[in-house]
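Engineer: what follows is a protein structure lacking sequence information:
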């Protein structure tokens, strides 16, 4: 940490598309499944999907605007957008989002770290602030996973959802509520096929538009993903708390990537997190990939659930394979609306 400078969460916001898909609603009813099967294996009862024509950038603008409102409309130096579903393969989506928010010609870039994207984006923002390259950073995590999901694939169609969450970070002090205390990230590229969209990149171009639908959509090895997610989220959480000398019973809030309720429960059990400190919203919004953690954070700020300054641990695992954890003091901020 450079000269005692810390990055402090000063605002949060979120946006969910209005279209709600319940477990018993079309098109899920066309799958070989039931609402109870989905609930028992994922913990999900409903999720949000965008309407045709709505992009990831559209959701990001709404969430970013809410976070800026929550933070009191500060002067922003940088926008970091994390997503698996950018508006275009090129260019990045972040500059367009910054422009739509009226932030001028500031720096803006995308991060592709799948479901761990928010932890990676927080790490990037933290680095810019603590190195004094920026005073204020807007981090946005936005996904329209329904646009890359095969509706006939039961393993993904019932899980993935759309939404966006955002956080504003400003320069401050380590002792403040909202201050990031430490970050720990990891990756293992040998496991890149845990969750992958095979077609459309330089390794498997689809210039003729003839790729099979399965190759154009996200494919996931569910059981393997479950095992790796539990292992890595548990490890990184333990390591970060050991580094900070935080006893697990001192945690006031533990927020894992909302991949699957059974994964969340298993990780929290293995880490030893008290039941009162575990928070989730997967039942209502599904798996929104990188957006899931900030969506939970915004819910908790809105409900004033966690006291300012409480020790908080965020952890995630995603395709790549990538994982991360961020430790912070719970922020002292007001809801965005």
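Structural biologist: Yep, that arrived. Keep in mind the model is a prediction, meaning the values are calculated, not measured.

Engineer: please count neighbours and contacts with C-alpha atoms only from this point.
Structural biologist: Noted.

Engineer: could you check how far the closest residue to residue 23 other than its chain neighbours is from residue 128?
Structural biologist: Counting by Cα to Cα, 6 or more residues apart in numbering, residue 35 is the residue found nearest to residue 23 once chain neighbours are left out, at 4.7 Å. Distance, residue 35 to residue 128, by Cα to Cα, to the nearest Å: 45 Å.

Engineer: for comparison:
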């Protein structure tokens, strides 16, 4: 629903990835695997890992600063910061710390947790604030440091994940550039991909016991997640196109969550999109969860691939299980 006729335009992007790189051959020294095994099954060659003396907040702030600069804005002009992450520095949230790091002193800030769908869900959330006239300039950040929660002795998961952050600036616009979106969840498949709490009973007093603990490493049923993604992602993009009154021929670029090259290829084939319209960078970064779409978007914009006015279809999918799609035109309309 629109209260004042405001639309949303996505006007700037930024990204940040750690300098430290772990190659497939490096992983073969940790677990029984090989470069060929990893590449043929996932398409991943490298992953960037955050060093022990850095934080998710710093990585997210770097991406946000770049996006704000690209949108030709100053940090104090930002009204809202939405940080999509599943790996905050603080369980109470890290968006406030990002606000302080980028000196966006006039911005409200909060975390949004939707795992690998987080960026798409965050973008849609930002659009509602802008469309209702509540805020005019919003930074949406997707950032995750999954290296913190990977079991580096589990060869089925440690080869997949990397760290990174990507961000976009959304602004009020007389012409709405978010053409359509769809979001879904299915908690019945929640156990397929987890970073679960591991609690132990602790007796206090008067027969009162509570639970104390931490979190386990990431666990995943790769086969089920693959089947889920290949079925649901083309479907949600097709529904979004229908809602927007578009066809696949209207898509200039497709950017999917960078989980597995086979998933990306299968979705593009189902949508009958040629490979030259598909943007993928998981070979270099692996699965960076909520960061994967905005990192790929930012790199394509800065490389001159994505141009103002072009139509970009995105889809995030993952833990929850959750999935969604957002289709938008890049840049502020003239």
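Structural biologist: Okay, I see it. Source: prediction; values computed, not measured.

Engineer: work out the TM-score between the chains.
Structural biologist: Put the two chains on top of each other and the TM-score (TM-score structural alignment, normalised by the length of structure 2) is 0.92; 323 aligned residues with a Cα RMSD of 2.0 Å.

Engineer: before we move on, back to that, which position in structure 2 aligns with the residue nearest to residue 23 of structure 1?
Structural biologist: When structure 2 is aligned by TM-score structural alignment, residue 35 of structure 1 is paired with residue 35.

Engineer: any idea how far its match lies from residue 220 of structure 2?
Structural biologist: 21 Å.

Engineer: do the same with residue 236 of structure 2
Structural biologist: Computed as Cα to Cα, the residue 236 of structure 2 to residue 220 of structure 2 distance reads 22 Å.

Engineer: more neighbours, these two?
Structural biologist: More neighbours surround residue 236 than the other of residue 236 of structure 2 and residue 220, with 21 against 16 (other Cα atoms under 10 Å).

Engineer: pretty sure that one sits against residue 327.
Structural biologist: No: the criterion here is Cα atoms under 8 Å, and residue 236 of structure 2 misses it with residue 327 at 10.9 Å.

Engineer: residue contacts, the residue nearest to residue 277 of structure 2 when sequence neighbours are not counted?
Structural biologist: Among residues not flanking residue 277 of structure 2 along the chain, residue 253 sits closest, at 4.9 Å (Cα to Cα, 6+ apart). By Cα atoms under 8 Å, 6 or more residues apart in numbering, residue 253 of structure 2 lies in contact with 277, 278, 279, 306, 310, 311, 312, 313.

Engineer: buried members of the residues you listed into ChimeraX, please.
Structural biologist: Entered in ChimeraX, the line below selects the buried ones among the contacts of residue 253 of structure 2, by 16 or more other Cα atoms under 10 Å:
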select :278,279,306,311,312,313
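
Engineer: residues contacting the residue nearest to residue 23 of structure 1?
Structural biologist: Residue 35 of structure 1 is in contact with 23, 24, 45, counting by Cα under 8 Å, 6+ apart.

Engineer: and the second one, that's in a helix?
Structural biologist: It refers to residue 24 of structure 1. No: counting by DSSP: H, G, I helix; E, B strand; the rest coil, residue 24 of structure 1 is not part of a helix but coil.

Engineer: can you get me a residue count around it?
Structural biologist: Using other Cα under 10 Å, the number of residues around residue 24 of structure 1 comes to 16.

Engineer: check contacts around the spatially most central residue of structure 2.
Structural biologist: Residue closest to the average C-alpha location in structure 2 (Cα atoms, centre = their mean): residue 290, at 2.1 Å. The contact partners of residue 290 of structure 2, taken as Cα under 8 Å, 6+ apart, are 84-86, 114-119, 142-144, 165, 257.

Engineer: sec struct for it, please.
Structural biologist: Secondary structure assignment for residue 290 of structure 2 (three-state DSSP): helix.

Engineer: need the counterpart of it in structure 1.
Structural biologist: So, by TM-score structural alignment, residue 290 of structure 2 is matched to residue 290.

Engineer: in the stretch 1-150 of structure 2, which spans are strands?
Structural biologist: Along the stretch 1-150 of structure 2, the stretches classed as strands by DSSP state E, counting those that start in this stretch are 7-16, 21-23, 46-48, 80-84, 108-112, 137-145.

Engineer: and the fifth one, what does it pack against?
Structural biologist: It refers to strand 108-112 of structure 2. Counting contacts by 3 or more Cα pairs under 8 Å, 6 or more residues apart in numbering; DSSP states H and E, strand 108-112 of structure 2 packs against strand 80-84, helix 95-102.

Engineer: with distance to residue 211 of structure 2 added, can I get those in JSON lines?
Structural biologist: What follows is these, written out as JSON lines (distance: least, Cα to Cα, whole Å):
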{"stretch": "strand 80-84", "distance to residue 211 of structure 2": "27"}
{"stretch": "helix 95-102", "distance to residue 211 of structure 2": "27"}
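
Engineer: between the ones you listed, which one is closest to residue 157 of structure 2.
Structural biologist: Closest to residue 157 of structure 2 of those is strand 80-84 (Cα to Cα; 21.6 Å).

Engineer: where in structure 1 does the closest one fall?
Structural biologist: Taking TM-score structural alignment as the measure, structure 1 aligns residues 78-82 with strand 80-84 of structure 2.

Engineer: ok, and what's touching that stretch?
Structural biologist: With contact meaning Cα under 8 Å, 6+ apart, stretch 78-82 of structure 1 is reached by 93-95, 98, 106-113, 117-118, 121, 124-125, 134, 136-142, 290.

Engineer: mean per-residue distance, it to structure 2?
Structural biologist: Compared with structure 2 after fitting, stretch 78-82 of structure 1 deviates on average by 0.3 Å (mean Cα distance after the TM-score superposition for structure 1).

Engineer: from the chain's centroid, how far away is that stretch?
Structural biologist: 13 Å (Cα atoms, centre = their mean, to the nearest Å).

Engineer: residue 41 of structure 1 reaches residue 262, doesn't it?
Structural biologist: Yes: counting by Cα under 8 Å, residue 262 is a contact partner of residue 41 of structure 1 at 7.3 Å.

Engineer: hey, where'd the helices end up in the stretch 151-300 of structure 2?
Structural biologist: Per DSSP state H, counting those that start in this stretch, the stretch 151-300 of structure 2 carries helices over the ranges 222-244, 261-270, 282-285, 292-302.

Engineer: out of those, which is the most enclosed?
Structural biologist: With neighbours defined as mean count of other Cα atoms under 10 Å, these peak in mean count at helix 292-302, which reaches a mean of 24.
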